[in-house]
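**Q** sequence isn't available, so here's the structure alone:
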C-alpha cells in the first residue's frame, strides 16, 4: 500500500496504476461503513484508491471541524488489511493552496435539507469531490447511502460536468440497533448512544406506515417526528423529509423510490439518516 500526500505524486501514481481504478473518498476515522465501500471497490477494480481528508470547506461556522475524529494510524492499518493500493492524505494547503477561489455550485438541490440547515455545506462537498475526481481520475467512485443528499449531489456533479465517472452508492451500514454508522458516533456518551437508536426507529415508523398503504407524505413525516419527539435527549429536529430522489423536492404523495430522511441534534453531534421507500 502506497501512502501519498502531494497532488502531483497522486496523479502520477494513478496514471501508472492498472485499470479500472476506483476511488473511495473519506474524511477518515474509518468504520465498517467505509470498509464496505473499500471491499466493494476491491472486488470491482484492479486498483483501489482511498482519500482521507477532513475538508474544512464543508463545515460551517460553529461546526465540529476541530473536534472531528481523526486517527490516521488506525485508518491506514484498516486500509492495509482491506487491500487498498493507494491512500491520498493531503493537508489543507495542498488541497486549497494560497489564492484558491474556484467553487462548484450544483444548483437548488444543494439548498434543500442539509443545505438549508448548513448553508454552503454542499459547495464545499462538491468542490472537494471535483478536485479529488480531477486528481485521481477514477473509473468509479463509491459512496454510502447514509449521506443520502450527498449521493444526489455527487451524481449530479459527475453527470453535469461530463466526468465519465460511475458513482456507485451502497446501502447504509448499521449497528445492531439500527443506528447508521458514522465517525461522529464515537463522541456520544453511553446514554446518548442509547438515545441515538431513536433516529432509525423513527424512520422505520414512517416506513411501516407507508408500507401499510399510507401515501400521504405529511402523515409519514408526522409519524417520524412523533417517534423522534418521544426521545427526550434529542434536542432539536432540523427536518423530517419525504423527497424526490432526484430533485430532493418535498412530495405530497410518498411513492416508491422517495427518500425519507431526518436530521437531529443529540448532545455534541448532529445525526442524519435516511431510508429509500421501496
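**A** Noted; the coordinates are in hand. A quick note: this is a predicted structure, and the numbers were derived from the prediction, not measured. Residues are numbered from 1 along each chain as shown.
**Q** from now on I want contacts and neighbour counts done on CA atoms only, so please keep to that.
**A** Will do.
**Q** regarding the chain, what is its longest strand?
**A** Identified as the longest strand of the chain according to DSSP state E is strand 234-243.
**Q** what segments of the stretch 51-200 of the chain are helices?
**A** In the stretch 51-200 of the chain, the helices defined using DSSP state H, counting those that start in this stretch lie at 72-81, 92-95, 114-117, 121-136, 148-160, 190-211.
**Q** tell me which of these sits nearest to residue 227.
**A** Closest approach to residue 227 among the helices of the stretch 51-200 of the chain (CA to CA): helix 190-211, 5.0 Å.
**Q** so after the closest one, what's the next helix or strand?
**A** Sequence order places helix 217-229 as the next helix or strand after helix 190-211, per DSSP states H and E.
**Q** report all helices and strands that that next one contacts.
**A** Applying 3 or more CA pairs under 8 Å, 6 or more residues apart in numbering; DSSP states H and E, one finds that helix 217-229 makes contact with helix 190-211, strand 234-243.
**Q** and the angle from that helix to helix 190-211?
**A** For helix 217-229 against helix 190-211, the angle by axes from the mean of the first three to the mean of the last three CA atoms, to 10 degrees is 160 degrees.
**Q** re earlier: can you name the residues in contact with the helix or strand just after the longest strand of the chain?
**A** Downstream of strand 234-243, the first helix or strand assigned by DSSP H and E is strand 259-266. With CA atoms under 8 Å, 6 or more residues apart in numbering as the test, strand 259-266 has contacts from 148, 192, 196, 199, 203, 206, 233-245, 270-277.
**Q** would you list the buried entries among those?
**A** Listed as buried from these are 148, 192, 196, 199, 203, 206, 233-234, 237-245, 270-277; burial here means 16 or more other CA atoms under 10 Å.
**Q** put this next to the previous one:
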C-alpha cells in the first residue's frame, strides 16, 4: 500500500491504473478510522480493482466553535487498518495542499442542506460538498463509498452527483454498531465511562422508532414524540433534533413511509452524536 501527500502523486497513480483498465473506488474519511470506515473500505475492495482512502480532516466543514482542534487523529493506525483490508493507496494531504491561501470557490446546495444537521451547522454541508467535489476531481473514481450513519450527507452527495452530472456511482453502506448498539463514531472517544453508558439512549430510541413503524405506526408526530420521551428519560442527554424527513429531499414529512429517514442529533455532555433509521419498501 502506498501513502501519498500531494494531488500530483494521486493523479499520476490513478492515471496509471486507468491505463491498465482498472476500476478505482474512493473512500473519503477524516481519519481516526474505526469498524464503520473498515466496512466502507471492505465494500470498495470487493467492488473495485484499486481503492483509494483519503484521510483528510477537512477544516471547511467545521464551524468556529466546533471540535476541529480536538478531533482525534492517528494516521499510523489508519494506515495499518487500510492496508489490512486491501486499500492500494492512502491520500493524506495538508490543508494547504487542498486549499490555496486565496481559495474562494465553493460547492453549495439549497434545500437538502437546510434541515437536520444543516440547521445547527449552517456551513457544514458547504464544506462537505466542496471537499468531496475536490476529491472526486482529484481521484476520478468509478465509485465512492459513504456510510448511512451520516444519512443527510449521503443524500446530499447523491444529489450533488446527480445535479452536477458527475460520472461516479455513490454506494451507501449500513451503520456499523458496537455490541451494545451504539453507532460507531470517531467522536465516541470523547465520552467518559458515564457518558458512554448514557449514549446508548440514541440506539434505544432508534430501536423504539423502528419497532413502532414496523408495527404499523405511520404518524411522524407519534413516532417522534415517543422517541423524544425516550431520549429525555436520560438525564445526560440534550436533544438537538429528532425529525422524520423524506429520504431523498430531506424535507419534513407527516406520514412515515418509504423512502423516509428518521434521524436525530443528541448531545451527551459536550459530545454531539447522531443516529438514524431508514424506512424502505
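**A** Looks like it arrived, so ask away. Note that the structure is a prediction, hence the values are computed from the model and not measured.
**Q** sorry, back to before: want to throw the helices and strands packed on helix 217-229 of structure 1 into JSON lines with distance to residue 140 of structure 1?
**A** Formatted as JSON lines, those follow (distance: least, CA to CA, whole Å):
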{"stretch": "helix 190-211", "distance to residue 140 of structure 1": "29"}
{"stretch": "strand 234-243", "distance to residue 140 of structure 1": "26"}
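**Q** quick one: closest of those to residue 108 of structure 1.
**A** Nearest to residue 108 of structure 1 among those is strand 234-243; the distance by CA to CA comes to 13.5 Å.
**Q** now do that closest one: which elements does it pack against?
**A** On a contact count with 3+ CA pairs under 8 Å, 6+ apart, strand 234-243 of structure 1 meets helix 217-229, strand 259-266.
**Q** kindly recompute the last result at 6 Å.
**A** Strand 234-243 of structure 1 sits against strand 259-266, with contacts defined as 3 or more CA pairs under 6 Å, 6 or more residues apart in numbering; DSSP states H and E.
**Q** list the residues that contact the aligned residue in structure 1 for residue 211 of structure 2.
**A** Using TM-score structural alignment, the partner of residue 211 of structure 2 in structure 1 is residue 208. Counting by CA atoms under 6 Å, 6 or more residues apart in numbering, residue 208 of structure 1 touches no other residue.
**Q** against residue 223 of structure 1, how distant is residue 208 of structure 1?
**A** 9 Å (CA to CA, to the nearest Å).
**Q** also residue 123 of structure 1?
**A** Residue 123 of structure 1 is 32 Å from residue 223 of structure 1, where distance means CA to CA.
**Q** same question for residue 62 of structure 1.
**A** Distance, residue 62 of structure 1 to residue 223 of structure 1, by CA to CA: 31 Å.
**Q** re the thing from before, now do the longest strand of structure 1 against helix 190-211, angle only.
**A** Per the same axes, to 10 degrees, the angle that strand 234-243 of structure 1 makes with helix 190-211 is 30 degrees.
**Q** residue with max distance from the center of structure 1?
**A** Relative to the centre of structure 1, the most outlying C-alpha is that of residue 213, 30.2 Å out, by CA atoms, centre = their mean.
**Q** dump the residue contacts of that residue.
**A** Contact partners of residue 213 of structure 1, counting by CA under 6 Å, 6+ apart, are absent.
**Q** and it, how far from residue 276 of structure 1?
**A** 16 Å.
**Q** do residue 171 of structure 1 as well
**A** Distance of residue 171 of structure 1 to residue 276 of structure 1, given as CA to CA: 10 Å.
**Q** same question for residue 155 of structure 1.
**A** Relative to residue 276 of structure 1, and taking CA to CA, residue 155 of structure 1 is found at 16 Å.
**Q** dump the residue contacts of residue 110 of structure 2.
**A** Residue 110 of structure 2 neighbours (CA under 6 Å, 6+ apart): none.
**Q** corresponding residue for it in structure 1?
**A** Taking TM-score structural alignment, residue 110 of structure 2 has residue 107 as its aligned residue in structure 1.
**Q** residue 247 of structure 2 maps to what in structure 1?
**A** Counting by TM-score structural alignment, residue 247 of structure 2 corresponds to residue 245 in structure 1.
**Q** how about the helices of the stretch 51-200 of structure 1 in TSV, adding distance to residue 4 of structure 1?
**A** Listed next are the helices of the stretch 51-200 of structure 1 as TSV, based on distance: least, CA to CA, whole Å:
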stretch	distance to residue 4 of structure 1
helix 72-81	12
helix 92-95	12
helix 114-117	32
helix 121-136	12
helix 148-160	24
helix 190-211	35
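**Q** looking at these, which is closest to residue 11 of structure 1?
**A** With CA to CA as the criterion, residue 11 of structure 1 lies closest to helix 121-136 of these, at 5.5 Å.
**Q** what span of structure 2 is that closest one aligned with?
**A** Against structure 2, helix 121-136 of structure 1 falls on residues 124-139 (TM-score structural alignment).
**Q** average offset of that stretch relative to structure 1?
**A** For stretch 124-139 of structure 2, the mean distance to aligned residues of structure 1 following superposition is 0.2 Å (mean CA distance after the TM-score superposition for structure 1).
**Q** buried stuff in that stretch?
**A** Across stretch 124-139 of structure 2, burial judged by 16+ other CA under 10 Å covers 124-133, 135-136, 139.
**Q** which of those lies closest to residue 84 of structure 2?
**A** Distances from residue 84 of structure 2 to the buried residues of stretch 124-139 of structure 2, taken by CA to CA, are shortest for residue 139, at 21.5 Å.
**Q** gap between the closest one and residue 212 of structure 2?
**A** Using CA to CA, residue 139 of structure 2 is found at 43 Å from residue 212 of structure 2.
**Q** with residue 54 of structure 2 instead?
**A** Using CA to CA, residue 54 of structure 2 is found at 39 Å from residue 212 of structure 2.
**Q** of those two, give the one with the bigger neighbour count.
**A** Applying other CA atoms under 10 Å to residue 54 of structure 2 and residue 212 shows that residue 54 carries more neighbours, namely 22 against 17.
**Q** so who does the more buried one touch?
**A** Residues in contact with residue 54 of structure 2 (CA under 6 Å, 6+ apart) are 28, 29, 90, 91.
**Q** can we see that at 10 Å?
**A** Residues near residue 54 of structure 2 by CA atoms under 10 Å, 6 or more residues apart in numbering: 3-5, 26-31, 89-93, 135, 139.
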